[in-house]
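> Here you go, sequence then predicted model.
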Amino acid sequence: MIMEVKDSQSYKNAFYIAVIYFVFGVAWIVVSDTIVASSAGNLDQITIMQTYKGWFFVFITTVLLYMITYRFFKNSFFQYQKQIKIQEEHQKEISKSDALVRTIVNSSPDAIFAKDLEGKYILFNESASNIVGIEKDKVIGNTDFMIFQNDVAVRVHENDKEIIATKSIRTKEEELTTNFGLTKDFLVTKGPLFTDNGELFGIFGISRDITAQKQHEEYLIKSKQKLYDLAHHDILTKLPNRLHISEVLGVKCQKEEPFSLILLDLDGFKIINDSYGHRFGDKLIIGVSNLLKEVFNKDATIYRMGGDEFAIILDFDNIDNIIILMERLKSKLNNSFLVDEVEVYVTASMGIAIHKYRTNSIEDLLQEADAAMYNAKKIGKNTYSFYDSKFTQDALIHTQIATNLKKAMDNDDLELYYQSQNDAYNGDVIGVEALLRWRTSDGMIPPSVFIPIAEETGLIIEIGNIVLAQGCKTAIQWQNMGILNGKVAINISPKQLNHLDFIKNIDKILKETQCDPSWIELEITESSILDNPIQAIELLQKLKNRGFYISMDDFGTGYSFLSYLKKLPIDKLKIDQSFIRNITNDHKNQTIVKTIISLAKGLSIQVLAEGVESEDELEFLKEYGIDFIQGYYYAKPLPFADVEEILCRCKV
């Protein structure tokens, strides 16, 4: 446009000069000829004047031409200089722009490149050169087939053809093996290049190395998975844990697929843990987990719920098949575990709940399996039990009793009854046994109901301390009154005996009540001793050293080892009433009682028979040499005030 304007102006200037010259020439001829014609007198003068006129015209036109051309060339030179300056400024701007683009392109950490339509590189920045490991001078003018391996070049070429065909900008992730032999991940953006008039002349590309980003993402994914595994798996056994099974059950309970849930709890694991240490116990847990994997193989998924409790999910609900697996497990558990060269035996109580579609929630299923496991423990341990709806009702009753028992403790609703212990030959009261009773508005709750619940819930520890303290106070009162020339016998629960603070609690109660330990008889059960005989012997010796009288309650009902009996620091054996009942007619009971009495006499241990109700039973026992009796023949358990009144009458 500018050139067109300049050409038009030049034409006008040339036209104006020509017109001026023409007008001046015509004017000069007309005027000069007129002057010559009027001034010259003859032909010679005319000729001379014509000559001068010609030279003068030449001179004038030369001067005029000089002035015009001088001005023209002066303006032209000025315009040329101006144009040169403009071009120089423009070139500087172009150089700046080129430098700016070049700096930006070469400073970018991304690989930036461009190709013509033949696939030859026309741009290749420093980052691209560093990434592929080829100097950019060797890249410019070459195609991908001269730079990369053939398979890479073919893939890149196909992508370029797609960009050219669609004339669109596309972004995708690509994997590239560089000339250094490194495989890297890139985020590649490619698009078409157009001239100002819209003509396609090549493609551009920007490749960002996202290898580190991908590695970080993979690390985060692996870390997340690792955290998930840590949260959902048991560290010790590597089995899925309680959190994991909750998620699995949540999914399974929504499907119309049969499955069964088994809860397994090891019997007596705490004793093993306390005896050999937690590291030993951990190794045993690992051994049990491996045994479960062996027994169930691919039939189930095994979980560790915590402590000594496991869960197994079976993907079927056929009872016969479940029984086969349970019997196989019981059989395997009959074999000993070898831990740190120590042979130990462990059994398990197992509860089984069958999933019923749309009737079982996760909580219901777990509660059912737990109730069945509790029933397995209740019927003797080392067995399994399928869930029965009555278990839920039993569990509710169990929970209600435990709650009310705690309230009864807080409200002092528990009281001690006392039953006399008598000399078998003269009937004298040689002591009393303190028996716990729980009276409610609905009547008395039998000890056989609430004592086991107190054992299971741990309330027995606090109850035991209450009974011991009250028994000490009773002994002090009746000894000071002079109405009891004997001891107050107090039952010690197995859990109470095995509690870490048992001796500490005993000493505290003695200090608070100021009771003489020789006034107290501590009754322990056979099972509480034989769970850990060595520890029991040490513990009983400590009690003996304090002055307590020690008796073994319910003797003959457990699994006594005679080798330990002679080592135990006990003063009295109490024969369980189950052997006394119908003793006059039951020859087996007669043999057992006679053997126990004979054994005790041989070890210088006194013997008391429980549950004596008739004179025939008494006479029979006296023949065998019984020392003391306790039972309805002399007195039933009575409240404190009634027993005190009887003792007072006996003294009188």
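Here it is on my side, so go on. Numbers count the residues shown, from 1 in each chain.
> From now on I want contacts and neighbour counts done on CA atoms only, so please keep to that.
Fine.
> What separation is there between the closest residue to residue 243 other than its chain neighbours and residue 282?
Among residues not flanking residue 243 along the chain, residue 232 sits closest, at 5.7 Å (C-alpha to C-alpha, 6 or more residues apart in numbering). Separation of residue 232 from residue 282 (C-alpha to C-alpha, to the nearest Å) stands at 19 Å.
> Put this next to the first one:
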Amino acid sequence: MVSRSGIVIQPVESMYGKQENSLDYTLNHFELIHGSDKERVRADMLHGKSGHFIFDLKGVQWYCHYNPVGYGGWYIFTMLRHDVGAAYASEITSRLTAASGVILICFLICVLLILRQQKRHTAALMRVAYYDELCQCPNLAKFKLDVQKFIDEHPGEGVLMTKFDIRQFKLLNKILGKEVGNTVLITIAAALDQETKIKGYCRAHDDEFYVFLCCSTSEELDKIRTSVWNQFYKCMGPGFSYPMEVIEGRYFMSFDDCQNAAEAVEKTNIAHSKAKELGTKVCEYDEALVKQALWKQQVEHQLEPALANGEFKIYLQAQYHLNEEALASAEALVRWEKEGKLIPPNDFIPILEQKGLITKLDFYVLEQLCRKMQSWKNEGRELIEIAVNFSRRHLENPDFIQNLCSIADQYGIPHYLLVVELTETAMWENEKNMIQMVEQLHENGFLMAMDDFGTGYSSLSLLKNLPVDIVKIDRSFFYDNQYKDRARILISNVMNMAKQLGMVTVAEGIEEQRHIDFLRQVGCDKVQGYYFTRPVPAESFWEGTRGAG
């Protein structure tokens, strides 16, 4: 330890030997420091700065570092032989180099592990994105990529794409259990995978599968189809005897107008949807299906603006008392007047039913009818009973009866003048809900009619369980000449049963005098059909209806 003036407080004996002779000489007078280093050290010590210098002593080079203590102006001089320091530094450097090497190796190992893990994650994500977990096969996204790659690499080769599913697969799950249902799907995928002529396949979702293969005719595809299902039943074993019905849509890809996998999938979808709609097992794509698909989209998207613009018009077809041939009641029908053309109900009602939009149109018809009836009432006309058709989808709406009451009451129309009309099929499919609905309708004063009686599966059972007010006999009973004698017997007995049950009978679609004579003979109450009048716009109902006052 040295003062600013160079006085040594604590000498280093190892450097000088005897401290009383050498320290005064070396440090007190700074004889170890020469030239500019001496002035620099003096200046640093006067200003309280630290520093270092190198000096020679007895032929040995030393390294010296000085640092202020921070009290009383004292400094600590630390000296180390240069060769010792160099050896120490070399050792530290070696150690640091070795440590750095170890660290580098560890770093590289970590990078490799991270890359390996990332590769695994990427592979897992690829499987999630492109493979079906249940069946361990490609999904629809991967299928489109595979198809596109194939048609790009095989230009001009005929390719067939097909989509199929199992009719009422949910019922299979319900009867046999979901585990068996999953086994069915897995086995279908396995059977497709074993067919060598199939170039690619996928499970899209639920029980829907897509397949593409090189095939030019339906007959060739039928053979492959048979081979696949034979393999399926073989794998399922003799214990599986559930009768499965497969619904299939086919599209023969034409390289003149389609070289795009996504477009081919859409066209195959159209064919498959048509097969389901028609209830057929197989349907092949053609341009007519495209027009139908486009029309469905137009109907769906144009419903709201058409309602707002008043394009849906109310028509009425009169119903007559058979004995007096006098106007008794009517049925409300709807027509779509679009761009000056009249669109028949069969061209849009089934589409709205399928898309779940029919309920909006039903209530629109009811409101327009009630508004018209209100205007007739204000004109002093005597109102008649009018039936309005409603979709089966209303059975799912707990507020249906309340909405009926609200609309009728808004226009001051007595409830007993409004008949809620549903088809027999809709009633049969929802018999439990129908019983409750009929009771509620009666509680609120409405009447209930069963339309298309005789076209369902359990007509007599419905007559027994449902206290409907009106039974409408379907026109098919009168125009199927092959079974006309049996039809006459059935109609006669239905009329008799309905009368005993207190129901009113209405015969639909009557056009000929011979039918009028027969219906009068068996005691039918009312007749509706071209024999008396065609449907007419509600505005001209009273002018265009026979016997209307």
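Thanks, I have the structure now. Computed from a predicted model, the values in this text were never measured in an experiment.
> Need the TM-score from the superposition.
Overlay of the two chains. TM-score (TM-score structural alignment, normalised by the length of the second structure): 0.72; 467 aligned residues with a C-alpha RMSD of 4.1 Å.
> that older thread, would you mind telling me which of residue 232 and residue 282 of the first structure has the busier surroundings?
Counted by other C-alpha atoms under 10 Å, residue 232 of the first structure and residue 282 do not tie: residue 232 has more neighbours, with 20 against 17.
> Give the aligned equivalent of the more buried one in the second structure.
Using TM-score structural alignment as the criterion, residue 232 of the first structure maps onto residue 130 of the second structure.
> my guess is that match contacts residue 138, does it?
Yes - Residue 130 of the second structure is in contact with residue 138 according to C-alpha atoms under 8 Å; the separation is 5.8 Å.
> Residue 334 of the second structure contacts residue 311, doesn't it?
No - the criterion here is C-alpha under 8 Å, and residue 334 of the second structure misses it with residue 311 at 10.1 Å.
> Could you report the neighbour count for residue 60 of the first structure?
12.
> can you confirm residue 567 of the first structure is in a strand?
No - under DSSP: H, G, I helix; E, B strand; the rest coil, residue 567 of the first structure falls outside any strand and is assigned coil.
> how much space between residue 387 of the second structure and residue 319 of the second structure?
Taking C-alpha to C-alpha, one finds residue 387 of the second structure at 10 Å from residue 319 of the second structure.
> what does residue 400 of the second structure give?
26 Å.
> Settle it for me: which of those two has more neighbours?
Remark: of residue 400 of the second structure and residue 319, residue 319 carries more neighbours, 26 against 16, as counted by other C-alpha under 10 Å.
> and the aligned partner of the more buried one in the first structure, what element?
Under the alignment by TM-score structural alignment, residue 319 of the second structure pairs with residue 421 in the first structure. In the assignment (DSSP states H and E), residue 421 of the first structure maps to strand 414-423.
> any idea which helix or strand comes after that strand?
Later in the chain than strand 414-423 of the first structure, the nearest helix or strand by DSSP H and E is strand 429-440.
> Verify the stated contact: the residue nearest to residue 243 of the first structure with residue 244.
Yes - Residue 232 of the first structure lies in contact with residue 244 (C-alpha under 8 Å); the separation is 4.9 Å.
> Can you report how many residues neighbour residue 332 of the second structure?
21.
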